[in-house]
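A.B. asks: okay, structure incoming, though there's no sequence with it:
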């Protein structure tokens, strides 16, 4: 009690200009993610910031008749979730094919086909062959349903697409079409013709066929999508996608989301690299001026910044494009294929680091992770104030594990990637290597910083509470491994997972002292859950939902008001 009272008094001293809080939350089970005071019953908010933490008695004593009181009724409250890896924009599609049979694929595709006007393209994604038969589908499957309607369906991993014959013909793709480096046009072994699967950079062959949505169209769609993110408790994200629609919404309305934006440079060539670094610097300065000119950050805190550059060097395990130190168990003499060679990656990472940018590199296979560690070790010679990152780190040679902490490199990982991969991981790697897969707890124990994000539609669920459940239970949702934890020794605790979804991502940005925890002086981003999260955690975490979400002390989602 004494410690709580001192914290409350500190809060009062910190913000003395106001007689009473604007809002208080009482009768709550609060996880602050602040080591000074990790659990409290109540807190107060003034001018959009947490002003005091403590017991119900302490906080109620601060209120007056004008104070808005939220009675949490014993439910759990956490900081607003910060998704550390997203590809979020105003052009996202709604057709989701994450189902467990070909018949269900056909049913959903047929329904979408019938809903579209003649001549319109069909776009969708989420399909996953590994939970059905681990055999890639063909264009003929689509042709039999949609005919000549151009159809592009992205795999749940996001690194390859399934298209029909109409798209191949529009793009003039044949067995003889030159393939961009790091890509593959999958050919039928019997006919020698394209099957309709385009891997990695081969997807660029169809990229310009469809006219993209305008900035105005994307901006019109974005608020609804942000509201959905708020409905699952997300108040911030590290986003690697387009940026223009976010700035448009910020200028013309309310951007109810804090976006740490990553410039996407995965597939750009090595040519004119120095000029591109200057262009990205200019873009960063332009964005900062545009955000500052709105004047909204004074009342709401940080809202948008171009904070890092996204690179990449390999693909994914599901389709054998992640680069491994040893060949795939189910594909002899094949180690994957580089999207960016180790030497080119070093050159690129160092160029952007020299330009002052934080670097994030997509690396899934253990060879790719090693190459990224090498590249970032070289990039560390340049004075960048923020730690560099490696995204995914699904296979990690144990010799490389201590390098994350030693080099101050963040491991940005997706719990659902692991639980999803249980369907195929034992087919891809030898049993002796299983102890090197998805090493969340080992990385944390080594002193490395681990942060979590959903990686957009590459996850079967983007809800942070469900991702936290995956990090703790490590079980597949389709029944693989008999529903048992896969290498449960790498499970994390609820406290560790919550940190990786809140303060962890915040601490890799320039906003570390402003968001990420329920602490006096930070912006009041928080989530009220629809019940109490008990420890030890049970599978109830998968049924828990967000009741309310607040950003800078403002309600941005309330389940009671949601239609």
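C.D. replies: Right, received. Where do you want to start? Here the structure is a predicted model, which is why all the values come from computation and not from measurement. Residues are numbered from 1 along each chain as shown.
A.B. asks: C-alpha from now on. contacts and neighbour counts both.
C.D. replies: Fine.
A.B. asks: and the residue lying closest to residue 560 once chain neighbours are set aside, what element?
C.D. replies: Excluding the flanking residues, the one nearest residue 560 by C-alpha to C-alpha, 6 or more residues apart in numbering is residue 547, at 7.6 Å. Residue 547 belongs to strand 546-551 when elements are defined using DSSP states H and E.
A.B. asks: same question for residue 238.
C.D. replies: strand 234-239.
A.B. asks: same question for residue 281.
C.D. replies: helix 273-294.
A.B. asks: in that helix, which residues are buried?
C.D. replies: Residues of helix 273-294 classed as buried: 276-277, 280-281, 284, 287, 290-291 (neighbour count, 16 or more other C-alpha atoms under 10 Å).
A.B. asks: figure out how far it is from the centre of its chain.
C.D. replies: Taking C-alpha atoms, centre = their mean, to the nearest Å, one finds the center of helix 273-294 at 23 Å from the center of the full chain.
A.B. asks: okay, now the one to match up with it:
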């Protein structure tokens, strides 16, 4: 073999490669794993310019990948005042009173639906503490927001509108907008007039964010949006991205054949550590927002409609992309949404196996679970979302669904038992990006999902390595520590397979390597 650029020695290596499950040393050449062995092999791998990092017994595993994240678009979502700790109307008012103004605006994010204590989301709750300042507050789910009258006026919004997608400007009985904006098209009316950060600010934030992600052990992310690809292009030319990013731009209802063909043409665009590889659909919204597509209405009589007003149009769009060899990921939270996506993939026949995936799957009946393995559809799930529910079922998610459907929450264990590929992620900025938290909550789900058994430590690790690679169609070059695979590696102070979940959640990250380049730890 050629002389290695990087050697990691003195490690407890868990390769996830059946051909060689364990080792103590790994060699990297030109960004690829060139050898896996033990201490006796290091001398043969080493050359004059080889960097040798001694891990002193740290546990080396394949590089952790967040299978659902928004690190570029999320910079816009996670702007302004962090409202994630607000628990009630009084706290919200206090936080907004103290919030910094940005070009005269108050912008916030991460606001939990539970903070409204079951009351309708209405600008009347906050306008008196804001004076004339326009305000735009994103709710934590990323699918809804609260805007004040001044913000609505700035956006030219003075009543209801019709949209091509399932979206709503909520109005009271007089036709007055309450400020509650549901789904992307409604929110986009106001985001179009928000203050925007400069290129320099966005560049600095992106590099800092990706570096912070690498510090938790992440080596890559499946980016479930198109992001700002011009920004990514520029940053990747100026520096080496700390994470490997795989983008799936959105396909929205009403997409024309020309728009679908443009998405096809985008596939393969990329640079060092980033590429466009897939397309993202939405089949529904969120349970808390009343827009998850359910087989039966929620407790407010909502949730019986798909995000695509004509679900068959979604099927036709997916078939068009599939015929062009494009992989797809579909946001489907409710049971009806999950069923519809599975039905569409079933209609593709054998050619559809292992080419498509479903994101979130927050509630699903028993009958749907074996279909994932039968159809080769990957289940992409975000264990940290379970923390937005409560074990006693008093949260908005559980109350809307009712006990029977809440008992089907985040069926990680059941999907793995049914033979499905289960890829794990965070959905940042909806939930924290820390890879260790994803591993830990996969083993010990929070809130209402804690009623069900979680994954084993090995299964959780596979969810961010081998199963993540499988979900992206990259099983032959990622997800394992084996010669010829990408040199994406994570070293932790504890063994994530055998350590208790709470220890994994706080484990020291000794080293992160992406593409053979150390992005966190020893230099």
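C.D. replies: It's in. Computed from a predicted structure; not experimentally measured.
A.B. asks: tell me the helices and strands packed up against the next helix or strand after the strand holding residue 547 of the first structure.
C.D. replies: Note on strand 546-551 of the first structure: by DSSP H and E, the next helix or strand toward the C-terminus is strand 554-558. Here strand 554-558 of the first structure touches helix 215-231, strand 546-551, going by 3 or more C-alpha pairs under 8 Å, 6 or more residues apart in numbering; DSSP states H and E.
A.B. asks: deepest in the core, which of the ones you listed is it.
C.D. replies: Stretch with highest mean neighbour count among those: strand 546-551 (a mean of 24; mean count of other C-alpha atoms under 10 Å).
A.B. asks: so which bit of the second structure is that one matched to?
C.D. replies: Using TM-score structural alignment, strand 546-551 of the first structure corresponds to residues 509-514 of the second structure.
A.B. asks: what does the matching stretch contact?
C.D. replies: Applying C-alpha atoms under 8 Å, 6 or more residues apart in numbering, the contact partners of stretch 509-514 of the second structure are 31, 55, 58, 63, 214-220, 242-244, 487-493, 518-522.
A.B. asks: circling back: could you dump the helices and strands packed on strand 554-558 of the first structure into TSV and include distance to residue 348 of the first structure?
C.D. replies: Shown next, in TSV, are those (distance: least, C-alpha to C-alpha, whole Å):
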stretch	distance to residue 348 of the first structure
helix 215-231	29
strand 546-551	36
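A.B. asks: which residues touch the aligned residue in the first structure for residue 6 of the second structure?
C.D. replies: Per TM-score structural alignment, the equivalent position to residue 6 of the second structure in the first structure is residue 23. Taking C-alpha under 8 Å, 6+ apart, we find residue 23 of the first structure in contact with 44-46, 67-70, 553.
A.B. asks: now do 10 Å
C.D. replies: Going by C-alpha atoms under 10 Å, 6 or more residues apart in numbering, residue 23 of the first structure touches 43-48, 50-51, 63, 66-70, 553-554.
A.B. asks: sorry, back to before: residues in contact with the helix holding residue 281 of the first structure?
C.D. replies: So helix 273-294 of the first structure is contacted by 243-244, 247-248, 250-252, 261, 263, 265, 268, 270, 297-298, 302-309, 347-348, 351-357 (C-alpha under 10 Å, 6+ apart).
A.B. asks: quick one: what's aligned to residue 374 of the first structure in the second structure?
C.D. replies: So residue 374 of the first structure corresponds to residue 343, using TM-score structural alignment.
A.B. asks: Three-state assignment for its match, please.
C.D. replies: helix (DSSP: H, G, I helix; E, B strand; the rest coil).
A.B. asks: give me the neighbour count for it.
C.D. replies: Counted with other C-alpha atoms under 10 Å, the neighbours of residue 343 of the second structure add up to 14.
A.B. asks: and it, what does it touch?
C.D. replies: Applying C-alpha under 10 Å, 6+ apart to residue 343 of the second structure gives the contacts 315, 337, 371, 375.
A.B. asks: against residue 337 of the second structure, how distant is it?
C.D. replies: Per C-alpha to C-alpha, to the nearest Å, residue 343 of the second structure is found 10 Å from residue 337 of the second structure.
A.B. asks: same check on residue 375 of the second structure?
C.D. replies: Taking C-alpha to C-alpha as the measure, residue 375 of the second structure falls 16 Å from residue 337 of the second structure.
A.B. asks: more neighbours, the two?
C.D. replies: Between residue 375 of the second structure and residue 337, counted using other C-alpha under 10 Å, the more crowded position is residue 337 (29 against 23).
A.B. asks: give me the three-state assignment for the corresponding residue of the second structure for residue 345 of the first structure.
C.D. replies: Under the alignment (TM-score structural alignment), residue 345 of the first structure pairs with residue 314 in the second structure. Under the three-state scheme (three-state DSSP), residue 314 of the second structure adopts helix.
A.B. asks: how many residues are close by residue 314 of the second structure?
C.D. replies: 24.
A.B. asks: and if you look at residue 137 of the first structure?
C.D. replies: Neighbourhood size, residue 137 of the first structure [other C-alpha under 10 Å]: 18.
A.B. asks: same check on residue 268 of the first structure?
C.D. replies: By other C-alpha under 10 Å, 11 other residues sit near residue 268 of the first structure.
A.B. asks: would you confirm that it contacts residue 311?
C.D. replies: Yes - with contact defined as C-alpha atoms under 10 Å, residue 268 of the first structure reaches residue 311; the gap is 9.2 Å.
A.B. asks: okay, and the common contacts of the two?
C.D. replies: Counting by C-alpha under 10 Å, 6+ apart, the contacts common to residue 268 of the first structure and residue 311 are residue 340.
A.B. asks: map residue 217 of the second structure onto the first structure.
C.D. replies: Matched to the first structure by TM-score structural alignment, residue 217 of the second structure sits across from residue 233.
A.B. asks: and its match, how far is that from residue 528 of the first structure?
C.D. replies: Where residue 528 of the first structure is concerned, residue 233 of the first structure sits at a distance of 8 Å (C-alpha to C-alpha).
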